[in-house]
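sequence and predicted model, in that order:
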Amino acid sequence: MSRGNQRDVDRARNLKKSQASKKKQAGDPTKRLEAQAEIMRAKQRAADERKAAEANGGSKGKK
């Protein structure tokens, strides 16, 4: 038995779906990377401060 044009229709549908999911990120890549790096630096500072507080005063915060 043949599937008719179902295979072609499915391929077209999957192609359309995959193109919709591959949206390009907006903005300048260098600015975006710098912003992400700043976020990571802030997270690292917070983690370092938390570790220092635990080392000095015990474990009062979250684990």
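Arrived safely.

only C-alpha atoms from now on, for both contacts and neighbour counts.
Noted.

in the helix or strand hosting M40, what's buried?
Using DSSP states H and E, M40 sits in helix 29-57. By 16 or more other C-alpha atoms under 10 Å, the buried positions in helix 29-57 come out as R50.

next up, a second structure to put side by side with the first:
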Amino acid sequence: MTRGNQRDKAREKQRKKADAEKSGNSLTGSEFQRKKEDDAAKMREKQAKADAKKTAEGVAGGGKKK
């Protein structure tokens, strides 16, 4: 019955490997913080562009919509 045992061991090994690949992020604390700050800066820039576009459309539109 050695073959069955090998199969079980191989399945267990593959399951552990898959779980390890799925688990959490691989960034260190400082890398994670830097990424978080970079993402926040990009979002602020994107929001500023959207606000500028809205303002430009409002000025160009000339009137209020009902």
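Alright, I've got the coordinates. Bear in mind the structure is a predicted one, so any value in this text is a computation, not a measurement.

distance between the helix holding M40 of the first structure and the chain's centre?
The chain centre lies 17 Å from the centre of helix 29-57 of the first structure; the measure is C-alpha atoms, centre = their mean, to the nearest Å.

and stretch 44-58 of the first structure, by the same measure?
Between the centre of stretch 44-58 of the first structure and the centre of its host chain there is 26 Å, according to C-alpha atoms, centre = their mean.

repeat that for stretch 7-19 of the first structure.
On the basis of C-alpha atoms, centre = their mean, stretch 7-19 of the first structure sits 26 Å off its chain's mean C-alpha point.

mean per-residue distance, it to the second structure?
When the second structure is overlaid, stretch 7-19 of the first structure sits 2.2 Å from its aligned residues on average, using mean C-alpha distance after the TM-score superposition for the first structure.

now stretch 46-56 of the first structure
Relative to the second structure, stretch 46-56 of the first structure is 1.3 Å off (mean C-alpha distance after the TM-score superposition for the first structure).
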